[in-house]
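Peer 1: Just a sequence and a predicted model for now, questions to come.
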Amino acid sequence: MDFKTALTGLYLRDPAGTLPNALWKTLAMLDGMETSTDVRGGEVVHLEARKGMGLYVYWDSNGVPPDIGGLNFVLLHERLAGALDLEEFYVERYFRLVHRGAALEEPFLPVGFSFSEVDVLAEASKVADFINLCYEDINASSSEVGSWTLSPAFDRSLWLWILEGDEPVALGIADLDRSIGEGSLEWIQVHPSYRGMGLGKAMVFELLRRLQSLAVFTTVSGELDNRTNPEALYRRCGFEGNDVWLVLRRRE
C-alpha cells in the first residue's frame, strides 16, 4: 500500500482526526516530500511526510508522538502532543469539524437581502477586498483569489455573496473534491457592520444545501482561540467533532 492510498483510507474513516485540512490540499503538496508508510496485515500503523525542517503529515495508530527536535514547523493533532515539550514553539490551535448530512435548516435572510453567485473571474479583486475588510491580519490579493480557481476542488457554484440590494455584506466560499465526495468550507465572512443578523448561519446552510447532493461529508476548520468564536457558528449548523490541531513554529 503506497502513502497516498494509506492516507486516503485513513482520511475517509476519520477526516478530522487524520489531517488538519481537506485531503486534496495535502495530496497536492506531496511532490518533493519524504514520506514513510508502515502497513501491517492491511492496517496502517504509521504515516509521516516531511520536507526540509517541516513535518506536514503524522499519524500513528499507537499514539506515539513524533520527534520534533530539529524541526521548525509541525502540523500535529493535539492528542499526540501531550508528552511533548513545546516551550520552543509558537503554538496555534485550530478546531476541525465534520458535517455528515444532518438535517438542514432552510437558509433565512432578512427582507432586502439575497444570495448571488460570485462572478469569480470578474470579481476576484472585490473578493480580496471583502476578505481584507473582515480580517485585521489578512491581506489577500486578487491574484491569490484567482489562484484558488485553479485548484482541483474549485466549483463556481460554491462561491456566494449575500447582497443587501446590490452591496455585498457576506461572502462564502466552499470547495468540492469530487474524487472522494468531500465538501470543505473555506471562507465565511460577514461585513463587520452586519454581524449578529444571522447572515453567517444563512451562508453556511446555503452552502451545505448546495453540497447536499454532491458531498458525502463536509469539513471546516478555524482558529480555536478567536474572539469571534467561529466554532459556535458551525456547531449551530450541525457540524460535529472534538478534534484540535496544532500548528507549531519554532521560536527564533
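Peer 2: Done, it's in.
Peer 1: When you work out contacts or count neighbours from here on, use the C-alpha atoms and nothing else.
Peer 2: Fine.
Peer 1: Please point out which parts of stretch 102-122 sit buried.
Peer 2: Applying a neighbour-count criterion of 16 or more other CA atoms under 10 Å, the buried positions in stretch 102-122 are P107, L109, F113, S114, F115, V118, V120.
Peer 1: ends of that stretch, how far apart?
Peer 2: Distance between the two ends of stretch 102-122: 35 Å, counting by CA to CA, to the nearest Å.
Peer 1: would you say W59 is within a strand?
Peer 2: Yes. W59 forms part of a strand when assessed by DSSP: H, G, I helix; E, B strand; the rest coil.
Peer 1: for it, what are its contacts?
Peer 2: When contacts are counted by CA atoms under 8 Å, 6 or more residues apart in numbering, W59 is found next to T18, H46, L47, E48.
Peer 1: what about versus this one:
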Amino acid sequence: MISIEEYKQNPCEALSIPYWKATDIIIPDNVKIIHNKNFDETLLEKYSDKQYFRLIHRLNCIPDFSNNDFTYKMLSKEKTNEVADMINASYSHTDVFVSADYIKGLTETKVYFPELWIGAFDNNKLVGSIICDLDTKIGEGVIEWLQVLPDYRGKGIAPVLVCKALNILKLNADFVTVSGECDNITNPERVYRKCGFTGNDIWHILTKH
C-alpha cells in the first residue's frame, strides 16, 4: 500500500479508488485492476475489460450554476428508502441496484458527512441527488453517487448538485475525486468536466473469463 503523501501527489493515477477504501479492499483472485499506462491488449485474451475514468477537482475554481426551477436541500437519514428508489430508477438502463439497507450503511461509515447528501426536489418529489464522502484524514472529498431521474435530465440539475457539493467540500477538503464507467450512456464525465474536474486517468477492471 502506498503512503498517504504518495497518494496525495497524484490520487487518480496512484489508486483506482479513494485511499480510505483501498486500505480495506480485498481484490478477488480472478480480478486485476490496472492503470491505462500499464495496460496491454494481450490481457483481453484471458480477461474481460471494464474501463473507468478517474478525475480530480482541486477546489480552486468552482463554476456558479443556478437552477430556480427546483429546490435543493440536505437529505436526512430518514430519506434512505426514497434515495434508493430514485437511484434504481435513474440506473434502470444498467444492472445497478441498491437497497435501502445499502444506502443506510453509507451513513454509518467513517467518511459520512451529512451536508454532502443533497437532493433536488420538484415540489416534494425527489428527482436528483448527490452523495459524497469526506475523508478528513486525507483531506479528500469523494463523489460516490450522482443521479437524476430520466424525465428530469437535460434540465441542469446535475451540475447544480455537483457544484453545491464542491462549495461545501471547499471548506473541508483539499481535493475531490470521482470515478465512473467510461461507456455510460448518460456520459457523467461530461458533467464533471463542466464543473471543473480534470485529468485523463483510465483504470481497467479486468475479470478472468
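Peer 2: That came in fine, so what should we check first? Computed from a predicted model, the values in this text were never measured in an experiment.
Peer 1: Let me have the contacts of W59 of the first structure in JSON lines, extended by secondary structure.
Peer 2: Putting the contacts of W59 of the first structure into JSON lines (three-state DSSP) gives the following:
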{"residue": "T18", "secondary structure": "helix"}
{"residue": "H46", "secondary structure": "strand"}
{"residue": "L47", "secondary structure": "strand"}
{"residue": "E48", "secondary structure": "strand"}
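Peer 1: Go through those and name the one nearest W161 of the first structure.
Peer 2: T18 (31.5 Å; CA to CA).
Peer 1: how about G9 of the first structure, what's its match in the second structure?
Peer 2: In the second structure, the residue matched to G9 of the first structure (TM-score structural alignment) is E5.
Peer 1: how near is its match to Y47 of the second structure?
Peer 2: For E5 of the second structure relative to Y47 of the second structure (CA to CA), the value is 32 Å.
Peer 1: try L106 of the second structure
Peer 2: The value you get for L106 of the second structure to Y47 of the second structure, if CA to CA is used, is 31 Å.
Peer 1: got it, and C132 of the second structure?
Peer 2: Going from C132 of the second structure to Y47 of the second structure by CA to CA gives 31 Å.
Peer 1: who has more neighbours, these two?
Peer 2: Regarding C132 of the second structure and Y47, a neighbour count based on other CA atoms under 10 Å identifies C132 as having more, with 26 against 17.
Peer 1: give the contact list for that one.
Peer 2: C132 of the second structure makes contacts with Y112, F113, L116, W117, G141, V142, I143, E144, W145, A165, as judged by CA under 8 Å, 6+ apart.
Peer 1: Serialize these to TSV and add fields for neighbour count, distance to H204 of the second structure and secondary structure.
Peer 2: Written out in TSV, the entries for these read as follows (neighbours: other CA atoms under 10 Å; distance: CA to CA, whole Å; DSSP: H, G, I helix; E, B strand; the rest coil):
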residue	neighbour count	distance to H204 of the second structure	secondary structure
Y112	17	28	strand
F113	18	29	strand
L116	27	28	strand
W117	21	29	strand
G141	29	23	strand
V142	24	20	strand
I143	19	19	strand
E144	14	19	strand
W145	15	20	strand
A165	22	28	helix
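Peer 1: Alright, calling it a day.
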